[in-house]
Every structure is written in structure tokens, then in C-alpha cells.
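# Just the structure for this:
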Amino acid sequence: MAISTQNRIPKEAFTLRPSNERGMVDLGWLKSAHSFSFGQYFDPEHIQFESLRVINDDFIQSGKGFPQHPHKNAEIFSYVLKGQLEHKDSMGNGSVVKSGGIQYMSAGSGVTHSEFNPSQSEDVRLLQIWLLPNVENESPLYDTLDLTPEDKDGKLKLFLSRDGREGSMRIKSDADIYAATLQGNQNIEYNIFDGHKAWIQVARGSLRVNGQTLTAGDGLAINKGGGIVLSNGQDSEFILFDLESRH
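Now for the predicted structure:
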């Protein structure tokens, strides 16, 4: 059913998080932009959005990465946009996820892991995202999923969900998470239920959401339920988070 003009969420319910206002980190081997407070970057106005706690836009130099480090009670996934990312953890898992792939880890009662760029010639770019769990201290787990270009071409592809439907990985957080690409005259309509909010993170390119223009690196908080129309994509790739309100 098409979203009526009356049901479209007005721009007044949007809060833009501009790309150039994110916290910037440059360690040489790692260049990262933080949408929310993380590490040495602290911004009291941007701690989290509902259960969404971390969005880091990372570029990792060839042969470099994060050595073994611990996590507990966090839902973490990496959305690989370019290159490849190697994962090893204390559960015995090991994998290399390439562009278009997603690795997901539920830290639960505790896990250690490392993430490296195994290439000796190419940087890897990824979005590393953390969400707060809806249940704590369960056994940790790890999973991966590969998305094809066709999976998300002009449509929302569910890849993490509360219930594991439609071939998605099941996440222990009150969130459904989609990926999509948008180009030219493609349109996507999506309805956010009452009691839910949403966040759109633009990985690359540009698009419009109910007339609001977003460009690469922008985040858009959608603070009420209703309909959204995603349109005017120019080489656009983005992630949409449908989040149950915690208030």
C-alpha cells in the first residue's frame, strides 16, 4: 500500500547528524568517524539513539587492525563496504568477510576477538555498529551473512532482526536492520510503527527521505512513527535501523 501524504512523517520529526560533525580519529593505520561518543571522543549530545550505541565509519590500512580485546553484553556487527575483514575470537570462530558481507557477534557473557585487514595492498572500509542487548549474560555467538548487489538493489534487505525472519541473522536487541542501494528513479516506501523510531545511516552516495537530503556519512534520526519515502538516490547505499522506543 502506497504511503499517503497525510501519513508521511514531517521533517520536524527528523534530526540530522551531519557527516562533518562526527568525531574524527586518525591513528595513521585507522581513520574513523564516530556518530556517537566512543573511546576518547565524548559528546554529551550524541551518546546513543534508543538501543543504537555506536556507528564508526572505519578505514583500516592494509595489514593492520584491532588485536584481541574483550566485549561483554553488546550486539556488534561490521558492514564491509570495501576490501575484506578477518575475524578471530575466543569461541574458536575465524572468518574473512569481503565487501557486501556482514559479520555479527553477540558478546553476551563475554568474548574476546580480533579484527584485521588481511590484505597487504588494499584498505578495508566498514561500518562498525554496536547496539544494546535486550537480554544480558547469555552465551556469546558469532555469524556472518553475504548480501549480493541484487539483494538490496532498490529495496530494503533485512539482515538482522529480532526473530531471524526472511533469512536474516537473529539479533538480541529490539531492532530490525536493513540495507539498501538506491539509484535514479528508484523509490522505497517504509512504515515505522507507533512506538518505534528509526535511524538511517548513509554509507555512500546521496538520497532524499521525505524531501530531506542526505549525503555520505550523514545520519538521520526519525523520532516518531509513520511513513517514509526514500528517493532520488545517487549511487546511494544506506542502512536503516527500525528501533523499538525505550521510553
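
# drop to CA atoms for contacts and neighbour counts, all remaining ones
Will do.

# in a helix, that's where E12 is, yeah?
Yes: under DSSP: H, G, I helix; E, B strand; the rest coil, E12 falls within a helix.

# And stretch 20-37, what's buried?
Neighbour counts over stretch 20-37 (16 or more other Cα atoms under 10 Å) mark 22-23, 30-37 as buried.

# again, but for stretch 191-210
Within stretch 191-210, the residues that qualify as buried are 191-192, 196-210, counting by 16+ other Cα under 10 Å.

# this one as well, want them side by side:
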Amino acid sequence: MQRFGGLTVLRAGERYRTDLPGVRSWHCFSAGSHYDPDNLSFGSVLGVDEHLVEPGAGFDWHAHRGVEIVSFVLDGVLRHESDTDERLVSQGELLRQDASDGLRHRETNGGDTPLRFVQTTWLAGAGTSLDLVHGAARVSAPRAHLFVARGAFGCNSGPADDGVALRAGDSVRADGLVTLSGSGAVLVVRLAR
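All right, here's what the predicted structure looks like:
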């Protein structure tokens, strides 16, 4: 990770990578066998994971508790099954899941082409929210985590900050106001503190 003014940037190539049968994942925070005590979370944000899932593959039944999860489908179709419902989530759509009291689900490729999606997880009840930004924006929050899902952006944290260029797969941890310019899609997680 590198510091640029009030921004800490993790480049796409610095993310942890996990390969499972039919699934390749890149993690912005410690995950699975990739334990880094200095990179466990950013405030209430626990995970930002990009997954590439081949047809017929995915994540079998598993449980979550005490978190909120948002998945953004970049390519393909995500099949989401829980104990209470089943749905298909298409390219460009967000799936929001509240696992505060517990959730058991399965996530698989729902189509015949590769599925690529980003999944963000944070502690439930922490006053955290997520927005999808497609172009120039001002992000005002005490703290924010930004993940460039598509495209290229410039990002700065104030008038004295020269900013930093970001590409797909890069992420930013910021304290205070952040200004974005460019085009594509950025997942912006606003933290209450």
C-alpha cells in the first residue's frame, strides 16, 4: 500500500489471490489463508473481494452473521440462493443482504459465461453505507473505502493533494472528503467513523 496525501492506495496487483476449482478471487483485506494482521479491516469494512467464477462453479452453502453484504455484478449472472429465496442478479445490478441475525446462502454462476462480481462486507449496525458512482463525484464521509470496479479515475483528498490515478481493481482508504474524476464504476463505502 502507498500513501498519497490523505489517501492510502492498494493497487490491483497487490491484492491477495486465492484459486479454487472454478473460482479465482482477489482480496483487499486478509481472507482465508492470507492472514495479514496489519490488513484485517478498515473501520467497519471487513472484506472487499473480486471473484471470477466459471460456469457451473461458485460458493456452496455457507453462513454469515453480524454483517451486511453487498455484491455488484460486473459480468455474467450471479445465482443467489438462501433459505428463504432464490434470485438471479444480472450485470450492473447490486444485491444487498442483511446478515445481522444470520444468513445461510449459496452463490454460483447463473449463466453459461464467466461471472465476475465484487462483494463488500462490513459489520452490521455500524452506520455504514454503499453507493455506486459512475463518474465525477465528491465523497463526503468521516472515512470511506473506494474500489474501482471499472474504468479509470483521478482521486484526491483536498486542494493541496496532487491526487493519484486509479485503475480497475485499485482501492483507496480515505479520511475525510475525496474527489473523483473519470469514468467507469466505483463502489464507495461510507463509514460513520
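
# What span of the first structure is stretch 28-40 of the second structure aligned with?
Across the first structure, the stretch matching stretch 28-40 of the second structure (TM-score structural alignment) is residues 35-47.

# okay, how far is it across the matching stretch, tip to tip?
Across its full length, stretch 35-47 of the first structure reaches 9 Å end to end, with Cα to Cα, to the nearest Å as the criterion.

# same deal with stretch 71-79 of the second structure?
Using Cα to Cα, one end of stretch 71-79 of the second structure lies 11 Å from the other.

# quick one: it aligns where in the first structure?
Using TM-score structural alignment, stretch 71-79 of the second structure pairs with 78-86 in the first structure.

# Give me the contacts around the matching stretch.
Residues from elsewhere that reach stretch 78-86 of the first structure (Cα atoms under 8 Å, 6 or more residues apart in numbering): 94-104, 114-119, 122-129.

# now do stretch 42-62 of the first structure
29-38, 117-133, 173-175, 197, 217, 221, 243-246.

# For the second structure, which segments count as helices?
Taking DSSP state H, the second structure contains no helices at all.

# Relative to N191 of the first structure, how far out is D43 of the first structure?
Taking Cα to Cα, one finds D43 of the first structure at 31 Å from N191 of the first structure.

# Let me fix that, I meant to ask about G83 of the first structure.
Distance, G83 of the first structure to N191 of the first structure, by Cα to Cα: 33 Å.

# Verify the stated contact: G63 of the first structure with E115.
No: assessed by Cα atoms under 8 Å, G63 of the first structure is found out of contact with E115, at 10.7 Å.

# May I see the buried residues of the match of stretch 28-40 of the second structure?
35-38, 46.

# So which of those are in strands?
Among the buried residues of stretch 35-47 of the first structure, no member falls in strands (DSSP state E).

# I'd like the residues you listed laid out as a markdown table, including distance to K157 of the first structure.
Putting the buried residues of stretch 35-47 of the first structure into a markdown table (distance: Cα to Cα, whole Å) gives the following:
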| residue | distance to K157 of the first structure |
| --- | --- |
| S35 | 23 |
| F36 | 25 |
| S37 | 28 |
| F38 | 28 |
| H46 | 27 |
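
# Need the nearest residue in space to the counterpart of F14 of the first structure in the second structure, chain neighbours excluded.
Aligned by TM-score structural alignment, F14 of the first structure pairs with L7 of the second structure. Once flanking residues are discounted, L7 of the second structure sits nearest to A174: 4.9 Å by Cα to Cα, 6 or more residues apart in numbering.

# That neighbour contacts A141, doesn't it?
No: assessed by Cα under 8 Å, A174 of the second structure is found out of contact with A141, at 9.0 Å.

# how close does G6 of the second structure sit to L94 of the second structure?
When G6 of the second structure is compared with L94 of the second structure (using Cα to Cα), they lie 29 Å apart.

# again with S30 of the second structure
From S30 of the second structure across to L94 of the second structure, the span is 23 Å (Cα to Cα).

# and if you look at G176 of the second structure?
On the measure of Cα to Cα, G176 of the second structure and L94 of the second structure end up 25 Å apart.

# So for those two, which sits in the more crowded spot?
Between G176 of the second structure and L94, L94 has the larger neighbour count (other Cα atoms under 10 Å), namely 18 against 15.

# Give the full set of residues in contact with the alignment partner in the first structure of the more buried one.
Aligning on TM-score structural alignment places L94 of the second structure opposite I102 in the first structure. I102 of the first structure makes contact with 77-80, 144-147 under the criterion Cα under 8 Å, 6+ apart.

# Of those, which are still contacts in the second structure?
Compared against the second structure with both residues aligned by TM-score structural alignment, their matches' Cα atoms under 8 Å, these retain 77-80.

# rewinding a little: so what's the match of F14 of the first structure up against?
Shown in contact with L7 of the second structure (Cα under 8 Å, 6+ apart): 156-157, 172-175.

# Among those, which one lies nearest to L187 of the second structure?
Of all the contacts of L7 of the second structure, V172 has the smallest distance to L187 of the second structure: 10.4 Å, by Cα to Cα.

# ok, A99 of the second structure touching R65?
Yes: assessed by Cα under 8 Å, A99 of the second structure is found in contact with R65 at 5.2 Å.

# quick one: which of those two has more around it?
Higher neighbour count among A99 of the second structure and R65: A99, with 17 against 14, using other Cα under 10 Å.

# In the second structure, what residue corresponds to L127 of the first structure?
That one, L127 of the first structure, aligns with V118 by TM-score structural alignment.

# ok, now how distant is the closest residue to that match other than its chain neighbours from G125 of the second structure?
Excluding its sequence neighbours, the residue lying closest to V118 of the second structure (Cα to Cα, 6+ apart) is E50, at 4.3 Å. Per Cα to Cα, E50 of the second structure is found 24 Å from G125 of the second structure.
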